[in-house]
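> can you look at this prediction? I've put the sequence above it.
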Amino acid sequence: MWARGSLWPKVILFGDSITQRMVMKTIPRKTTKVIKLWFHWKQCHRLRKCDVLNRGLSGYNTKWALSVLPKIITQPANQETIAAVIVMFGANDSALKDINPVQHIPLTEYAENLKGVVQYLKSIDICEDKVIMVTPPPLDESAWEKECIAKGSKLNRYNSVTNQYAAACVKVAEECGIDVLDLCTLMQMKNQDFCSYLSDGLHLSEKGNTFLETHLWALLVKKTERLPMILPHWSNVDHLNPEASFPV
């Protein structure tokens, strides 16, 4: 039963810029400028049971993520409930070492870092059944190369390498006994053209975010289905005496 002062359970999104951009909507205008509007992730409205917190860190790899994780997710307080933590890293780790050594993380180290994230969460009583791992999406090399050239660089990622990191993510999740969404494989199934899922070759487009949401929802429901509604559905509110419908 909800009581005044209770904290809403949290769903935490922890990842790189792909995660960070889940809460950004880009609207092109007639001018060359672009307006970015912040909006709540759709899951927040669908859940109606949790706060959805975005902790996406643009440019971060798993090494940096593991270092800052204790500052991002701390030991839950007495009344605080973590309903789920969604972990999505790999797009930066998979950068080519000879071209982008700053963000690159070797494949074996990437896997160990993901295990480290799970181990830390367990150490603060966020168990495996509350964690969902999401692989990086596939890479559209042609589109991303244009982005790299515009920034004065060469193509610094390959889709074949991204697929290796996605496979490593899936393996870690299986070894740790946690749910995983293999976004990389799903977007490439039956040789489908996945380019429309990406806005610039690397980050998700609006269509890509919708694709992610659709497949993630089933996993997220499993984490939250037993949580009570914190406030009553509107149809259960006494319209003549609404205060009587809300717990003290």
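Arrived safely, thanks for sending.
> from here on, contacts and neighbour counts on C-alpha atoms
OK.
> from the contact counts, what lies against the host helix or strand of L186?
Assigned by DSSP states H and E, L186 falls within helix 183-188. Under the contact definition 3 or more Cα pairs under 8 Å, 6 or more residues apart in numbering; DSSP states H and E, helix 183-188 sits against helix 159-176.
> second one coming, line it up with the first:
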Amino acid sequence: MRPNIVLFGDSITQESFRSGGWGASLADAYSRKADVVLRGYGGYNTRWALFLLHHLFPLGLTKPPVATTIFFGANDAALAGGTSERQHVPVEEYKENLRKIVRHLKFNSTELSNEAQAANKFVENHNKNGIELTNGKAVVNEITSGRATVSRQDLGSLFVNPACRFLFLGIFIIFECSPTMLIVLITPPPIDEEGRMEYARETYGEKALTLPERTNETTGVYAKGCVELARELGVRSINLWSKMQETDGWQKKYLRDGLHLTAEGNAVVFEEVVKVFKEAWLDASEMPYDFPHHSEIDGKNPEKAFQQKCL
């Protein structure tokens, strides 16, 4: 089965499968080697994205993604008091929301409406999950941040299933979901304030407000917070805000309306994502095809190629 690469973000991700989009280019680069799965939600900020986590990345996946890009911040950075105030999220909350998303992907346990009760049920049904306890049951007392404190007699040292690893260390049960997943945080792009005002006048005419809804300076604060958090959590990041501004005339070259990407802007994102993937371990040129290349198939004995590749 091909591995999955998930693109999780706002409209800049949602639009990435359009012609020339960075997601479409990524799907082409990993063609027949990985499936690029689009999970982009136009207008969303990190606060709203949290409601999607258990739907998009549920616990117990038999095939969790090998990589996930997290690309939010353009809407979080909308100015309080501006026309897009509804989307505004304070920068510290933005960072905390990103932290929750990363933790969910790396170290989430389960979605619990009644945590202690659900955890007790989990332990009582341990045999169904393949977990072996010796000298009696473990009784879960509480769960906090993916850790369950337990009273115990004796616990097995390690159990692994295809989706999650359960580590029994002392009196802690630690749930690790896809600990090897490559996670990449992408900062919001820079803002062309003049371009945003031009877009507003063209779209709304006389109804367009004269005050900016976003500023490049404010968005830069969110970009800095994103990079700092990635460093703190030990995950990779792409500082798109800084990268794009290295080019003269970036405002019109990379942004079609002061915020969303042109074809050239999409190319920058694609190149940066591929660069990070290669620096990690997800190099498309080194990944095998899921099934034999046509040149490997003998026209008189095609079965042989599939036996060698698939069995």
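It's in. It should be emphasised that the depicted structure is a prediction, and the values quoted were computed from it without experimental measurement.
> TM-score for this pair?
The TM-score (TM-score structural alignment, normalised by the length of structure 1) is 0.85; 229 aligned residues with a Cα RMSD of 2.2 Å.
> which is the next helix or strand following the helix holding L186 of structure 1?
From helix 183-188 of structure 1, the next helix or strand downstream (DSSP H and E) is helix 206-224.
> contacts for that following helix next, please.
Contacts with helix 206-224 of structure 1, where a contact means Cα atoms under 8 Å, 6 or more residues apart in numbering, come from 22, 25, 43, 47, 49, 83-84, 129-130, 132, 179, 181, 183, 196-199.
> which of those count as buried?
22, 43, 47, 49, 83-84, 130, 132, 179, 181, 183, 197-199 (16 or more other Cα atoms under 10 Å).
> of those, closest to P228 of structure 1?
Of all these, K49 has the smallest distance to P228 of structure 1: 7.0 Å, by Cα to Cα.
> need the counterpart of that closest one in structure 2.
The alignment partner of K49 of structure 1 in structure 2, by TM-score structural alignment, is K33.
> list the residues that contact K154 of structure 1.
Taking Cα under 8 Å, 6+ apart as the test, what K154 of structure 1 contacts is I99, E145, C148.
> counterpart of P188 of structure 2 in structure 1?
P188 of structure 2 maps onto P136 in structure 1, with residues paired by TM-score structural alignment.
> mind checking what V235 of structure 2 lines up with in structure 1?
V235 of structure 2 maps onto I178 in structure 1, by TM-score structural alignment.
> not counting sequence-adjacent ones, nearest residue to its match?
E128 (5.4 Å; Cα to Cα, 6 or more residues apart in numbering).
> how far away is that neighbour from K122 of structure 1?
7 Å (Cα to Cα, to the nearest Å).
> what residue in structure 2 is paired with S123 of structure 1?
In structure 2, S123 of structure 1 lands on F107 (TM-score structural alignment).
> what's the burial count for that match?
Using other Cα atoms under 10 Å, F107 of structure 2 has 21 other residues around it.
> thought P179 was touching it, still the case?
Yes: at 7.3 Å, F107 of structure 2 and P179 qualify as touching, with contact defined as Cα atoms under 8 Å.
> can you give the distance of stretch 270-289 of structure 2 from its chain's centre?
16 Å (Cα atoms, centre = their mean, to the nearest Å).
> straight-line length of that stretch, end to end?
Stretch 270-289 of structure 2: ends 21 Å apart by Cα to Cα.
> please apply the same query to stretch 5-24 of structure 2.
12 Å.
> Provide a list of residues in contact with the match of P188 of structure 2.
M88, F89, G90, A91, T162, Y165, A166, L183, C184.
> which residue, other than its chain neighbours, is closest to Y110 of structure 1?
T62 (6.3 Å).
> and the aligned partner of that neighbour in structure 2, how many neighbours does it have?
Matched across to structure 2, T62 of structure 1 falls on T46, judged by TM-score structural alignment. T46 of structure 2 is flanked by 27 other residues according to other Cα under 10 Å.
> so T46 of structure 2 makes contact with F71?
No: in this structure T46 of structure 2 lies outside contact range of F71 using Cα under 8 Å: 9.4 Å.
> hmm, who's touching the helix holding L186 of structure 1?
V134, T135, P136, P137, P138, N163, A166, F194, Y197, L212.
> same list (the contacts of K154 of structure 1) but as CSV, adding secondary structure.
Below are the contacts of K154 of structure 1 laid out as CSV (DSSP: H, G, I helix; E, B strand; the rest coil):
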residue, secondary structure
I99, coil
E145, helix
C148, helix
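> restricted to buried residues, select those in ChimeraX.
The buried subset of the contacts of K154 of structure 1, as determined by 16+ other Cα under 10 Å, is captured in ChimeraX by this line:
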select :145
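> which among the contacts of K154 of structure 1 gets closest to S67 of structure 1?
I99 (23.9 Å).
> list the buried ones in stretch 117-125 of structure 2?
A118, A119, N120, V123.
> for stretch 222-242 of structure 2, same thing?
Those would be 222-227, 229-230, 236-242, for stretch 222-242 of structure 2 by 16+ other Cα under 10 Å.
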